[in-house]
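Chemist: Just need the structure, nothing else, for what follows:
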Amino acid sequence: MSARLRSRRSTYARLPERAWRAIAGNAPPTAPIGLRAQPSRMDDLTAHAALGLALRIGASMLAVGASAADVTATMLRVAAGYGLANCQVDVTFTSITVSWDREDAVPLTAMRTVRTSRLDYTRLQGITDLAHAVGTGSLGVEEAHHRLDRIVSAPPTYRRTVQALGWAGVAGSVGFLLGGGWLEALIAALTTALIEQVMRVLNRRSLPLFFQQAAGAALATGVAVLLLAWDVDVRSSLVVAAGIVVLLAGLSLVGAAEDAISGFPVTAAARAFEVVTLTAGIVVGIAAVLDVAQRAGIPLDVVDTSPSAVPFAVGLVSSAGIAGSWSLACHARPRAVVLAAGAGGLAWTTSWAAGDLGTGPAVASGVAAVVLGFGGEVLTDRLRIPPLLVAVCGIVPLLPGLAIYQGLFAIVVDADIQGGLAALVGAAAVGLGLAAGVTLGEYLGRPVAARRDRYDERVRRRAMTAE
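Modeler: Below is the predicted model of the structure:
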């Protein structure tokens, strides 16, 4: 071997971080293909403990709704905090694999299955703070494991009664936002609280989520049908729409869009298929009850209500109530609840202003979502609140629950397939606009907030690299 070749080989072996720039020169910022593993003096026991910690942190974040890009960047940062600089992370929605490649030794690889759970913003913030502490080198491996044990095993922030009040607050505020009065809001709140309790029981019995969504939608529609059968003077469609919004808010549409844009097609496809499946459950539940009511001769009706039909002050307060109640039901701390309420009011105001300028519902919702994503990235780090809280809670007032009900009503009751499909396509467009807008806003906000480090850059680069 020539001296020049030996020199180049030794140079390549000493390139843990600078390889991204030094080898490629002026080429696009991609990793050198086939770069050999780096030597390490770390013993296997310490390496296993560090890999296990990174894997547990990633699985915990993914379980409470974090995106695949954030999970991957956090795991790389945690592993590098203990000297494991040559790690590869693979996220596939239901499992995470991490591998540490080292010179002259078999790579260390570990895999963990992810069990999805409900959103818990307090737990997510605790995991994120732990990951940042590990990245700065201020925690030992065992201490970090013990601290993670305390975070994931801590009791819920609020009792079930507070959660039920949160869900009821979401539905009641939706009733006001769609133009209903106190009676519609009260019935929607009570119905949604009942739906939540029923779904909690079904979840304990391990009933698949598809059937849980169908049962919740059927219960909301059934209450509306009973109100009509008893000739109660309320707009029953608002009760159904409020229940649908609560069911839709639990979907991972924003996460699916962000994973797809960030270069995680497998995880994005899994999330998107889950969204489609759970939405189909809502459709099945509503359609079944509407069909039964029609065969029973109950006179059904639907109103054409949009957020612009309510006074501005009512819409602003209702949107803030929706977002704040949703964050409360997802175990957010009081300061986070206030921020979420502000995000909901900001989203509705932006959408209202964009609609007043002549834009369609999908575009107006997308613009509002961009503002939310940007604000979440800029503000939440300083306030120690997950950006996911601002994005998810803020878009809940804009979810197209009434449009979905109108589309299904037109298909099942009025036999207007063309009009019903148009309403459903419009609802889908609003949902995609919200998801894409949040992702774009987060991308625009990261340079301003100075949140990107080299691990964020390494992960985000996947979206621009042809692999």
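
Chemist: going forward, measure contacts and count neighbours with C-alpha atoms only.
Modeler: Will do.

Chemist: does the closest residue to G373 other than its chain neighbours sit in a helix or strand, and which one?
Modeler: By the measure of C-alpha to C-alpha, 6 or more residues apart in numbering, the closest residue to G373 outside its immediate chain neighbours is G441, 4.0 Å from it. Using DSSP states H and E, G441 sits within helix 417-449.

Chemist: centre of the chain versus that helix, how much separation?
Modeler: Put simply, helix 417-449 sits 13 Å off its chain's centre (C-alpha atoms, centre = their mean, to the nearest Å).

Chemist: for it, which positions count as buried?
Modeler: 417, 419-421, 423-424, 426-446, 449 (16 or more other C-alpha atoms under 10 Å).

Chemist: Likewise for stretch 289-298?
Modeler: Neighbour-count burial for stretch 289-298 flags 289-290, 293 (criterion: 16+ other C-alpha under 10 Å).

Chemist: how about this one, so we can line them up?
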Amino acid sequence: MDARDVNLTLDFCLRVGELLLSSGAGAADVAASMRSLSRHLGLRNAEIDVTYINLSMQYQPDPEEMPVLVTRQVQIRAIDYDHLTQVDHLIRDVIRGALDLKEARAELARIVSGGHGRPRWAVTLGVAAMAAAVAVQLGGGVLVSLLASVSAVGIDRLQLGLMRRRLPIFYQQVAGAGLASLLALGAAASPVDIDVSSSITANIVVLLAGIGFMGALQDALTGFHITASARLMEALMSTAGIIAGVSGGLALASAVGVTIPPITPGATDVQGTSLSVAGAAIAAGAFAYASYAPRRIIAPIALIAAVAMGIFLALPTDLGRALGVGVAAFFVGLVSYSVSGRLRVPPLVVVVSAVVPLLPGLSIYRGLTLLSEGTGPDTSDGLLAMFTAASIAVALSSGVFLGEYVAQPLKRPARKLEARLAGPRLVGPVRTPRTRKRGRKARSEPA
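Modeler: A predicted model of the protein is given here:
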């Protein structure tokens, strides 16, 4: 290959890796996909380095020649699972030999420049439906669901404006959580009898849904510790913003004499298991819709989330919330590989959306309300609730990946080609084509 083709190939691989990483894919999946692309486009043994904000590839065809090093900074993008799905198909087409480098670069440019597949107002409606469904899942009635959906619309539009002004994510989360708390405070001060605690909790789940706990744990499990640390720090800062916003609202409520009671785990089953399961299904499907997931996968995601919630509610409460959530997440990881393969979407789209109803919004809100009441037993219970929230987040991620390990064992050809990969694939092809292997076998046979 001449220098021009080498540079174009490296640039194409880096652009694909940038889109995958910014969409929430694990660093191992990004590196493996880039390595597969470079090999099938003629660059064997290219060195790849993935961090949270930078990608680099180095290619040296011969020890006596100067190496070619290309780097690219990862730009922060809004999650778009439709773009992620199209890029995943592009990777498979290149590896299958259906596209050459020029065609692949043109297709990637079309995907990136094509814009989102849904209007922005439709995404806002999806976020509102998600908040209302979580409120139903928590046992809220019509008024609670309405308040949660109105708060979610306000949060979405507020954060969109702050993001356009390039305000850091921490302040976006503070503003969103603070707005939800203020609206709940106004509702609690009104003569209308409404459980504002469920509304706040539902909006905490909405704010938690976009945080990359899944990618952080995957990077930690697969040996990309620098990227895992960066993603974990970003997730902690985002969660800290939610805590700060809700705490400010609770403090203001105490100052003006408005009582906002804590919500207990037992309150989630007030309206029965059937409503909780239905709320979980709608919440997961609405999040997938708001994240621009292809329409064909939304109903399966809702079904998987409903079954997972049913599993969680069916387990004895003596086991603890973290263990119950882990078992439900294991089911999600176990079935997501087969479902995503049949519907031709990356498993990442399924697992991230299906675990949304299991996010620890309830534990976070309960811990904050108990901590706001002062010292004594309430403080200990509040700290325990916050620790439970952290345990649930870990149980969610680890349960999903354990299910993926069971459902998607690595095959030997993939292990040889993708040496650094140490876990299940959530993005990119699992197996490599066998055409070259068959060709070598045919050439070795006597004429």
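
Chemist: Can you give me the TM-score here?
Modeler: The TM-score (TM-score structural alignment, normalised by the length of structure 2) is 0.90; 420 aligned residues with a C-alpha RMSD of 1.8 Å.

Chemist: So the spatially most central residue of structure 2 versus I304 of structure 2, what's the distance?
Modeler: What sits nearest the mean C-alpha location of structure 2, by C-alpha atoms, centre = their mean, is V352, with 4.3 Å. To I304 of structure 2, V352 of structure 2 is 12 Å away according to C-alpha to C-alpha, to the nearest Å.

Chemist: In contact with the residue nearest to the centre of structure 2, which residues?
Modeler: M214 (C-alpha atoms under 8 Å, 6 or more residues apart in numbering).

Chemist: how about it, what's its partner in structure 1?
Modeler: Following TM-score structural alignment, the counterpart assigned to V352 of structure 2 within structure 1 is V392.

Chemist: Next, the angle from whichever helix or strand that match is part of to helix 417-449.
Modeler: Assigned by DSSP H and E, V392 of structure 1 belongs to helix 387-395. With axes from the mean of the first three to the mean of the last three C-alpha atoms, to 10 degrees applied, the angle from helix 387-395 of structure 1 to helix 417-449 works out at 140 degrees.

Chemist: ok, how many other residues are close to the counterpart of A32 of structure 2 in structure 1?
Modeler: Matched to structure 1 by TM-score structural alignment, A32 of structure 2 sits across from A73. The local packing of A73 of structure 1 (other C-alpha atoms under 10 Å) involves 21 other residues.

Chemist: Locate A73 of structure 1 within the secondary structure: which element?
Modeler: Going by DSSP H and E, A73 of structure 1 is part of helix 68-81.

Chemist: Let me see the ranges of the strands in the stretch 1-150 of structure 2.
Modeler: Secondary structure of the stretch 1-150 of structure 2 by DSSP state E, counting those that start in this stretch: the strands cover 47-50, 54-59, 68-73.

Chemist: ranking those by burial, who's on top?
Modeler: strand 54-59 (a mean of 20; mean count of other C-alpha atoms under 10 Å).

Chemist: and the nearest residue to V198 of structure 1 once chain neighbours are set aside, how far is that from E258 of structure 1?
Modeler: Excluding the flanking residues, the one nearest V198 of structure 1 by C-alpha to C-alpha, 6+ apart is G216, at 7.7 Å. To E258 of structure 1, G216 of structure 1 is 27 Å away according to C-alpha to C-alpha.

Chemist: Appreciated, that's everything.
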